[in-house]
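*Asks:* Please work out how this folds:
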Amino acid sequence: MEFSPFNTVVKLCIQGMSMEEQNKPAEAEKLFMQGWNEATNDVEKFLSAYYIARQQKTPSDQLKWLETALQYALKANDDTAESSFYTLYVKMAKCYEELSDPEKSKEYNELAISVKDKIFDKGPFYHGTRADLQIGDLLTAGGHSNYKSEFIMNHIYFTALVNGAGLAAALAKGIGSERVYIVEPTGHFENDPNLTDKKFPGNPTRSYRSEAPLKIIGEVTDWTKSNPEDLHKFREKLENNKGDIIN
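*Replies:* Have a look, this model is predicted:
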C-alpha cells in the first residue's frame, strides 16, 4: 500500500487524532473503529488497530490491540508497516511493564533496540521538484524548504513513494513543470525525523534525507496527481503548521 493523506482510512485516523487533541476520546475512538471496519488491506488494519490501542483504558486492552496491529504489520510485508516495528515494540514493552511482566517487557525492549534506526526500504527512490534536470545531475543540500521558505536545508530529501514525490513536486516553489526523478543516494541516509514517529507510527511516507548528494538516474512521468481540492487543503494545512523543522 502506498501511504497517502488522501486515503480513506488515513483520513479517518487523522480526524480521530484531531478529536484526541480536542480531548474528545469517545469521538476519536469512534473514528478509529470506523477506520478498522472500513480497512481493506493489512496496512489499513494495522494503522487503525494502532490508534484504537491508544484509546484503551487498561494496559491489557491496549496490549491486545497493539498485538493486533503488530500481527497485521508483520502480515503485510510492507515497508510502511515495517518502519513501525520500533514504535510497536516499545509500546508493547511498556504494557508488559505495567502488567508486572518484566521478562516480556525486556524481550520487547530488546526487539525495539534491534530495529531502532534500521531502514528496511530498498527503494527505488524519488525526488519531486519543478527544476528541469538531466540524468547524471546531482541534487545537493542547501536549498530552501518548500514548507518554510526562510529555511536553508542541511539535507536533501527523497522518498520511496512515487506519488509522495509527485505531491512534493506540486508543492515545490517555482513555475516549472512538476517533475519526479528517480534518484540514487550517494552516501548515508536516514529516516526523515520531521515525519518519522510523529502523527503516524514509524515512517509510513517512506521519507528519507541525506547530507550526501542524490544522483538522478531516471524520470517518472505517470504518477497519480492529487486533485486540486485535496492539494489546496494540504497547502492550507502546511501553512497553518506551527511546528519546527528538524534541520
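*Asks:* When you work out contacts or count neighbours from here on, use the C-alpha atoms and nothing else.
*Replies:* Fine.
*Asks:* Would you map the helices across this protein?
*Replies:* Assigned by DSSP state H, the chain shows helices spanning 8-21, 25-38, 42-54, 59-76, 79-82, 85-98, 102-115, 162-171, 228-240.
*Asks:* Give me the buried positions along stretch 105-112.
*Replies:* Residues of stretch 105-112 classed as buried by neighbour count (16 or more other CA atoms under 10 Å): 105-106, 108-112.
*Asks:* got CSV for those residues, with distance to Leu133 too?
*Replies:* Putting these into CSV (distance: CA to CA, whole Å) gives the following:
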residue, distance to Leu133
Ser105, 51
Lys106, 50
Tyr108, 46
Asn109, 45
Glu110, 45
Leu111, 43
Ala112, 40
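*Asks:* for comparison, sequence B:
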Amino acid sequence: MSAPATAFSQSFFHGTRADLRPGDMIAVGYQSNFVDTQLSWVYFAGTMDAAIWGAELAAGEGPERIYVVEPTGAWSDDPNVTDKRFAGNPTLSYRSRDPLRIIGEVVNWRGHSAEQIRGMKEAIARLTEEGNNVVID
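*Replies:* Reported below is the predicted structural model:
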C-alpha cells in the first residue's frame, strides 16, 4: 500500500513599505515600489529573498514589510528578472494584472547587510544614469 498523495502549496510574497492588512488587495494603478510611475502589473515572488529585496529597495520612508499574498487571477514570469538577469526564473518572480490578496505578514525575517543594500542601490543608480533602468511593463 502506498502513502496517500499530499497537495503541494506554494507560498507567494510581496515586499514593500505599504502598510496593509489581511484581506487588502495589491492592485495595479498605484505608485510602483521602484519607479516613479504607475505600472499595469503587480509583482510578487515565490522566494523570501526576492521579497526581501523588494522591501529593502522600495521607495518611501515607512517600515519594510513582507506580505504573504494570493494571486486572484492568472500570472506569468516577470520578464524584468527572467529576461534580464536570471534565466529559468530561480527567484520565482512573477507578475499579474489581477490583484494580489494579502493573506498575512511575515514579521520575523532577516534582511541583507547594509553593505549589500548599498551595493544594490549603487548598481541601480548607475543603471538609471545610463538610461538602462527600464521596467518592461
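*Asks:* Kindly provide the TM-score of these chains.
*Replies:* The TM-score (TM-score structural alignment, normalised by the length of structure 2) is 0.84; 126 aligned residues with a CA RMSD of 1.6 Å.
*Asks:* for the buried residues of stretch 105-112 of structure 1, which one is nearest Asp244 of structure 1?
*Replies:* Set against Asp244 of structure 1, the nearest of those by CA to CA is Ala112 (26.8 Å).
*Asks:* Can you lay out the helices of structure 1 as TSV showing distance to Ser149 of structure 1?
*Replies:* Shown next, in TSV, are the helices of structure 1 (distance: least, CA to CA, whole Å):
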stretch	distance to Ser149 of structure 1
helix 8-21	26
helix 25-38	34
helix 42-54	32
helix 59-76	36
helix 79-82	29
helix 85-98	31
helix 102-115	34
helix 162-171	12
helix 228-240	11
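*Asks:* do you know how far the residue most central in space within structure 2 is from Ile52 of structure 2?
*Replies:* Central residue of structure 2 (CA atoms, centre = their mean): Phe44, 3.8 Å from the mean position. Using CA to CA, to the nearest Å, Phe44 of structure 2 is found at 11 Å from Ile52 of structure 2.
*Asks:* residues shared between the contacts of those two?
*Replies:* Both Phe44 of structure 2 and Ile52 are in contact with Gly15, where contact means CA atoms under 8 Å, 6 or more residues apart in numbering.
*Asks:* picking that back up, now for the helices of structure 1, which one comes closest to Asn194 of structure 1?
*Replies:* helix 228-240 (12.9 Å).
*Asks:* The closest one aligns to what range in structure 2?
*Replies:* Structural correspondence for helix 228-240 of structure 1: residues 114-126 of structure 2, per TM-score structural alignment.
*Asks:* compared with structure 1, how much does that stretch deviate?
*Replies:* Stretch 114-126 of structure 2 differs from its equivalent in structure 1 by a mean of 0.8 Å after superposition (mean CA distance after the TM-score superposition for structure 1).
*Asks:* if we look at that stretch, which residues are touching it?
*Replies:* Here stretch 114-126 of structure 2 makes contact (CA under 8 Å, 6+ apart) with 56-57, 133.
*Asks:* Then stretch 32-40 of structure 2?
*Replies:* The contact list for stretch 32-40 of structure 2, computed with CA under 8 Å, 6+ apart, reads 16, 28-31, 54, 57-59, 97, 137.
*Asks:* Quote the end-to-end distance of it.
*Replies:* Counting by CA to CA, you get 10 Å between the two ends of stretch 32-40 of structure 2.
*Asks:* can you check stretch 72-89 of structure 2 too?
*Replies:* For stretch 72-89 of structure 2, the end-to-end distance is 21 Å (CA to CA).
*Asks:* Provide the aligned range in structure 1 for it.
*Replies:* Against structure 1, stretch 72-89 of structure 2 falls on residues 186-203 (TM-score structural alignment).
*Asks:* List the buried residues for that stretch?
*Replies:* Neighbour counts over stretch 186-203 of structure 1 (16+ other CA under 10 Å) mark 189, 191-192, 195-197, 200-203 as buried.
*Asks:* Just flag the most distant two among the residues you listed.
*Replies:* Phe189 and Phe200 (20.6 Å).
*Asks:* on that earlier part again, among the buried residues of stretch 186-203 of structure 1, which one lies nearest to Pro59 of structure 1?
*Replies:* Pro201 (18.8 Å).
*Asks:* Distance from the chain centre to stretch 74-84 of structure 2, please.
*Replies:* 11 Å (CA atoms, centre = their mean, to the nearest Å).
*Asks:* Pull up the distance across it, start to finish.
*Replies:* Distance across stretch 74-84 of structure 2, first residue to last, is 22 Å (CA to CA).
*Asks:* cool, stretch 70-80 of structure 2 as well?
*Replies:* Note: stretch 70-80 of structure 2 ends 21 Å apart using CA to CA.
*Asks:* what's the answer for stretch 18-29 of structure 2, then?
*Replies:* So stretch 18-29 of structure 2: terminal residues 14 Å apart, CA to CA.
*Asks:* do stretch 134-149 of structure 1 as well
*Replies:* With CA to CA as the measure, the first residue of stretch 134-149 of structure 1 is 25 Å from its last.
*Asks:* Now flag whichever of the contacts of stretch 32-40 of structure 2 is closest to Pro22 of structure 2.
*Replies:* Thr16 (14.6 Å).
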